[in-house]
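A.B. asks: What follows is a protein structure lacking sequence information:
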């Protein structure tokens, strides 16, 4: 029997949380599951070395570029409805990718899969916000949500490597069919529909944001392949113009897909910026460590996947403990400690080179990476949706996810560009080791910048909020 919109029974909330977490795991898993299988995909589908990067970028760019439109669709058409639509698109695209016989077919369906994720992802976080009360209940739910994101990224690498070696990289996509169908049916039974809001879609905003982000990523990736020539510079200038046009459109739009009022709160603004920088470094960790393990250390795909286990050993228990740690030490302390640990881990990884031992050069800093993600992502997510009016829940969740995907795509493209600087004349394992080391140096800088932003924006705002919470918090009016 479907549950009504005002249902709040604990068993129903458990079911809702399970559906949200499983669905979000599917999204993040498909970002990383292909990485350890890239050599097999390269061979089977005839990708060139340059075009292989688009296996990842085709997904993350449509995902990140259309997230805001997907969030808006949830506000206007109902978040449960868009959850189901997004899951259906994602599942269909997964089957098509698993059946790919050419590089063009795969890239086309990876882009469509990104569209499905763009509709699905903001619906998951918005449904979490609207079904779990602000306070300890929502902190626990957000902590599990953040843990699911971090763990599934690493699990995707492990599963992808094992499947590529033992069965086929295609299985990682085909398995989404039964899971996707189950989530659609469960959503119809357990998740209450949200109220629809009258309004229109901000198509100009969606077009300029998607084109701006895509052009920006293309420019940085091209710089790594062709250098900083005239075309690269023009591309980056065009990206800046498109993104500036997007901001101008949102400023004037009556119903923008990204309400600029979200950035009126310094804590939320700082959380979005810090998330972009932090995720850029963390996605760089997965991408470049995979290259190092296979091309420098000589690991097979399956062994490469298993080599990421140290990154997950403490991530899950730390993420689960975050609500308790926040109650004891405060959100500021947990966030800052998590980022500092991330800085140490990235700097440690940058020392790995040809002949370095796995356990001392890779495994131990991996453990710190897992701890850092477990401590950092939940406070960043909470700050990204702090004090948001209920009507803006979808837009705020979209902004959090856009920041996440911008870090995944734009951040990674910046690391790729930095890694290529000064690598002329090197080849083979020496070339890969050099690029990996430079990328981790740049990743260290990104996390340092994220920490500085947190200290200047999130920490002061959160302290003021802690003081205000000594009294009952007033209900924020949507008016």
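C.D. replies: Looks like it arrived, so ask away. Small disclaimer: the values here were computed from a predicted structure and weren't measured.

A.B. asks: rest of the way, CA atoms for contacts and neighbours
C.D. replies: Noted.

A.B. asks: all helices of the stretch 201-350 of the chain, in order?
C.D. replies: Secondary structure of the stretch 201-350 of the chain by DSSP state H, counting those that start in this stretch: the helices cover 203-226, 230-252, 266-291, 301-306, 309-313, 315-329, 331-349.

A.B. asks: and the comparison structure, right after this:
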């Protein structure tokens, strides 16, 4: 049996600053997935990227971020979340500085990979620290609403921030900006974050086989999707990578069933709320992440906007996401998790379908602002509701695990959606450069995203009709001597 070393964390030196510190850090991590998109043409011009190589400025970050999230979350549980958070933030700042100083393509891609790797350890540790710092109930739900708001708006305003910095200060500024932020966060963290977090088990009992198989499996799957546009969806490379990913993930399940101290105790998936919420998180981000990219192309390639104007074009979507995420916890408390998630993702699907009517002669009001508001409100509420359902009942022992699984679901969904839905748009528009055909292809991508959101709405029906925000499941994952796991689940209910 493992030896627990974690004592109850005493109050931090500045408890009211825990949420602002952790939420602002998450904002930067999500922002960095999108901030470079509008700066990429300048990077290509200055560093000599090929068209296919340029995509890896974004892909390297997504690949490492998504691939190592589960490992990052569990490492925080094992060696201490505050320690993992601070070290990760420092590595993130160092990788950002290295990227800003890049003189050749491979240098910049390697730095972006370093950023993604560091983010994979920082993000789940930050959410876990937030969960264990607040009692379950309205206070935690409101905090998760703020957390969802900064995550959703971070992705949405990335284009605006990136466009502004690139136009005024050059592309390196989108990376330089992370350095002072990272140093400030790392210096404040010891004063603000809870102390007494020293990990939960002996490091010698770490599940190395599980960590290797899940990280390699997720990484192979993400790589297969993000590179499929260049290699071809039916190419030997893509098919072999997908087969390898499936095999590694199947091997991971076998390893976890036999492990005495599993990386991901499989009993946690016995909680229907946790499982459905993560499924919705995958599909919600699968639909939304490529929407930012497709909308950027529409604003710049079809309507002729400058990078800064395109960034401003994202404001309606950003504000709607902010309003939705901040009010999501209130909706869950009033209507229940199932009703809230189902309504929210259905609204998202309608908004994305509206985007499907993009045209070369469209107006900003009808083709951008209207669907942006509808899509943003729905996606924002869904983001918060799924976060509440997935993390409800988190304990000191499994907060990092649940956080890692949730954020991994979001990142993997975003990566798959970006690769697959952009491929649909490209296949419809082909090599055409005329605005009408190009806009038609982008619209096809939006229709595909709407279909994904509709599937998410259907998935919510698997939740119990009376499910609310509070999923007490399992308060701890109990491990028997044979290495298998069992979980008990209770939940608070209210009529929905």
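C.D. replies: Thanks, I have it. Given the structure is predicted, the values throughout are model-derived calculations rather than measurements.

A.B. asks: Mean neighbour count and distance to residue 162 of structure 1 for the helices of the stretch 201-350 of structure 1 - can I get that in a markdown table?
C.D. replies: Converted to a markdown table, the helices of the stretch 201-350 of structure 1 look like this (neighbours: other C-alpha atoms under 10 Å; distance: least, C-alpha to C-alpha, whole Å):
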| stretch | mean neighbour count | distance to residue 162 of structure 1 |
| --- | --- | --- |
| helix 203-226 | 21 | 29 |
| helix 230-252 | 17 | 38 |
| helix 266-291 | 24 | 14 |
| helix 301-306 | 22 | 4 |
| helix 309-313 | 21 | 13 |
| helix 315-329 | 18 | 21 |
| helix 331-349 | 22 | 24 |
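
A.B. asks: Now distance to residue 42 of structure 1 too, for those, in a markdown table please.
C.D. replies: Converted to a markdown table, those look like this (distance: least, C-alpha to C-alpha, whole Å):
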| stretch | distance to residue 42 of structure 1 |
| --- | --- |
| helix 203-226 | 18 |
| helix 230-252 | 26 |
| helix 266-291 | 14 |
| helix 301-306 | 13 |
| helix 309-313 | 25 |
| helix 315-329 | 31 |
| helix 331-349 | 27 |
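
A.B. asks: which one of those lies closest to residue 38 of structure 1?
C.D. replies: Closest to residue 38 of structure 1 of those is helix 301-306 (C-alpha to C-alpha; 9.1 Å).

A.B. asks: which residues are contacting that closest one?
C.D. replies: 36-37, 157-166, 290, 293-294 (C-alpha atoms under 8 Å, 6 or more residues apart in numbering).

A.B. asks: Separate out the buried members of these.
C.D. replies: 36-37, 157-165, 290, 293-294 (16 or more other C-alpha atoms under 10 Å).

A.B. asks: from those residues, which two are the most distant?
C.D. replies: Maximum pairwise distance among these (C-alpha to C-alpha): 17.2 Å, between 163 and 293.

A.B. asks: Could I get the buried residue list for stretch 136-150 of structure 1?
C.D. replies: Residues of stretch 136-150 of structure 1 classed as buried: 138-150 (neighbour count, 16+ other C-alpha under 10 Å).

A.B. asks: Pick the one among the residues you listed closest to residue 428 of structure 1.
C.D. replies: Checking those against residue 428 of structure 1 with C-alpha to C-alpha, the nearest one is residue 150 at 31.2 Å.

A.B. asks: residues contacting the closest one?
C.D. replies: So residue 150 of structure 1 contacts 315, 373, 374 (C-alpha under 8 Å, 6+ apart).

A.B. asks: if you set the cut-off to 6 Å instead, what comes out?
C.D. replies: With contact set as C-alpha atoms under 6 Å, 6 or more residues apart in numbering, residue 150 of structure 1 has no partners.

A.B. asks: how much space between it and residue 293 of structure 1?
C.D. replies: 20 Å (C-alpha to C-alpha, to the nearest Å).

A.B. asks: ok, now residue 264 of structure 1?
C.D. replies: Distance from residue 264 of structure 1 to residue 293 of structure 1, by C-alpha to C-alpha: 44 Å.

A.B. asks: so where in structure 2 does stretch 82-102 of structure 1 end up aligned?
C.D. replies: On structure 2, the counterpart of stretch 82-102 of structure 1 by TM-score structural alignment is residues 84-104.

A.B. asks: List the buried residues in the matching stretch.
C.D. replies: For stretch 84-104 of structure 2, by 16+ other C-alpha under 10 Å, it's 84-86, 88-100, 102.
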